[in-house]
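A.B. asks: generate a structure from the sequence data that follows.
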Amino acid sequence: MDVKDLKVLIKMITETDITEFEMDNSDEKIVIRRGSKTEYVAMPSAPATFAMPQMTAAPVAAASSSQAGAVPQVSVELGETINSPIVGTFYRSPAPDAAPYVEVGQVVEKGQVLCIVEAMKLMNEIEAEFRCKIIKICKDNAQAVEYGDPLFAIEKL
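C.D. replies: Predicted coordinates for the structure are as follows:
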């Protein structure tokens, strides 16, 4: 199944109240689940695979803002980061009028939702893989993110 067919399939499923779809043939297997948990599209025969957020020790440069009145940030080495597992749009809260999942300085527990990365109309909850403290939020709300982009600078606890 090519990407165009997959997009059509996902659109068709999201326009209905179907919560789970599975298709399996000799070449590929596709599973789409909807609901409060993270939604995945699995295609084992596809060459590209996405992994869960990986913790890396890498310097993170703070981007300077182009908004009027914004103060440019200086590059700082922040240590470990939680990176985006997919290309999509970063959201700090479950809804525009809701409180953010996490704030700078907050200690989060393993399994706690940190943010959402929307990809192809699917809301993927990004969870902490271990207990940690949020040092910096590296992306603005509703900002596009690439695979591997740092979302949060953290300190393991």
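
A.B. asks: only C-alpha atoms for contact and neighbour calcs from this point on.
C.D. replies: Will do.

A.B. asks: what comes into contact with stretch 149-157?
C.D. replies: 60, 78-84, 130-139 (Cα atoms under 8 Å, 6 or more residues apart in numbering).

A.B. asks: helix/strand/coil for the residue lying farthest from the centre of the chain?
C.D. replies: Distance to the chain centre peaks in the chain at Ser26, reaching 30.5 Å (criterion: Cα atoms, centre = their mean). Following DSSP: H, G, I helix; E, B strand; the rest coil, Ser26 is assigned to coil.

A.B. asks: distance of it from Pro47?
C.D. replies: According to Cα to Cα, to the nearest Å, Ser26 stands 16 Å off from Pro47.

A.B. asks: can you name the residues that contact Val117?
C.D. replies: Val117 touches Ser84, Ile86, Val87, Gly88, Thr89, Phe90, Tyr91, Met123, Asn124, Glu125, Ile126, counting by Cα under 8 Å, 6+ apart.

A.B. asks: okay, and the residue nearest to it when sequence neighbours are not counted sits in which element?
C.D. replies: In space, and not counting its chain neighbours, Val117 is closest to Phe90: 4.6 Å by Cα to Cα, 6 or more residues apart in numbering. In the assignment (DSSP states H and E), Phe90 maps to strand 88-91.

A.B. asks: just list what that strand packs against, helices and strands only.
C.D. replies: If you count contacts as 3 or more Cα pairs under 8 Å, 6 or more residues apart in numbering; DSSP states H and E, strand 88-91 packs onto strand 113-119, strand 143-145.

A.B. asks: could you dump those to TSV with distance to Pro53?
C.D. replies: As requested, those are exported to TSV (distance: least, Cα to Cα, whole Å):
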stretch	distance to Pro53
strand 113-119	11
strand 143-145	13
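
A.B. asks: to check against the first, give me the structure of this:
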Amino acid sequence: MDIKDIKVLIKIVTESDITDFEMESGGEKLVIRRGQAPVMVAAPAPQVVAAPAPAAAPSVLPAAAAAPAVPEAAPTGKGSADERYETVVSPIVGTFYRSPSPDSDAYVEVGTVLEKGQIMCIVEAMKLMNEIEAEFKCRVVQILKENATAVEFGDPLFLVEPL
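C.D. replies: So this is what the prediction gives:
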């Protein structure tokens, strides 16, 4: 299966109500799953699954407050040093971009308040730009990755405060 076929399948899945698609052909297996995160693609490699959206109680934090360090073993959005915060993780392996193009402003900065569904960043995977959206209303407390760096599945991208 070539990349053009995969792109067509991803487009069909994203434009429909399908949440899980699997196809096996000639020893290759393609799995596309989606939920509140962008579409995940896995070829003959291990399957990739999106992290579930955490639900949290709202709290108040001044915009100038210092952000705590995030432990490496917190890929699910829980377990930050301060329970008020949630960690937004990469749902796929790819390259992290803070803006839609090199000449554009970043989608978010520290202190930015996001509405549910607002774009936070892009993770490029196999020449596909996957927009990572806020899964709930929140304020960005810390940006954990540098622009144009490689990210793995579950890598922390942002520390946010649910509002």
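
A.B. asks: any of the contacts of stretch 149-157 of the first structure buried? List them.
C.D. replies: Neighbour-count burial (16 or more other Cα atoms under 10 Å) applied to the contacts of stretch 149-157 of the first structure gives 60, 78, 80-84, 132-139.

A.B. asks: and of the residues you listed, the nearest to Glu118 of the first structure?
C.D. replies: Nearest to Glu118 of the first structure among those: Ser84, at 10.8 Å, using Cα to Cα.

A.B. asks: return the residue of the second structure aligned against the closest one.
C.D. replies: Mapped onto the second structure by TM-score structural alignment, Ser84 of the first structure lines up with Ser90.

A.B. asks: wait, doesn't its match sit right on Thr149?
C.D. replies: No. Using Cα atoms under 8 Å as the test, Ser90 of the second structure is too far from Thr149 to be in contact (12.0 Å).

A.B. asks: need the counterpart of Lys116 of the second structure in the first structure.
C.D. replies: Checking with TM-score structural alignment, Lys116 of the second structure has Lys110 as its match.

A.B. asks: that match: neighbouring residues, count only.
C.D. replies: 11 (other Cα atoms under 10 Å).

A.B. asks: can I take it that Ala81 of the second structure is in a helix?
C.D. replies: No. Assessed with three-state DSSP, Ala81 of the second structure is coil; it does not lie in a helix.

A.B. asks: report the buried residues of stretch 116-131 of the second structure.
C.D. replies: For stretch 116-131 of the second structure, a neighbour-count test (16+ other Cα under 10 Å) marks Gln118, Ile119, Met120, Cys121, Ile122, Val123, Glu124, Ala125, Met129, Asn130, Glu131 as buried.

A.B. asks: of these, which pair is most distant in space?
C.D. replies: It's Gln118 and Ala125 that sit farthest apart of those, by Cα to Cα, at 20.0 Å.

A.B. asks: residues in the second structure aligned with stretch 122-131 of the first structure?
C.D. replies: Using TM-score structural alignment, stretch 122-131 of the first structure pairs with 128-137 in the second structure.

A.B. asks: contacts for the matching stretch?
C.D. replies: Residues contacting stretch 128-137 of the second structure (Cα under 8 Å, 6+ apart): 36-39, 53, 113-124, 162-163.

A.B. asks: name the residue closest to the centre of the first structure, please.
C.D. replies: Nearest residue to the geometric centre of the first structure (Cα atoms, centre = their mean): Val117, 3.4 Å.

A.B. asks: how much space separates it from Met43 of the first structure?
C.D. replies: 19 Å.

A.B. asks: try Gly88 of the first structure
C.D. replies: 18 Å.

A.B. asks: try Ile10 of the first structure
C.D. replies: Taking Cα to Cα, one finds Ile10 of the first structure at 13 Å from Met43 of the first structure.

A.B. asks: likewise Glu20 of the first structure?
C.D. replies: Counting by Cα to Cα - Glu20 of the first structure and Met43 of the first structure are separated by 15 Å.

A.B. asks: same drill for the two, tell me which one is more crowded.
C.D. replies: Met43 (16 against 12).

A.B. asks: who's in contact with the more buried one?
C.D. replies: Glu28, Lys29, Ile30, Val31.

A.B. asks: nothing else from me, thank you.
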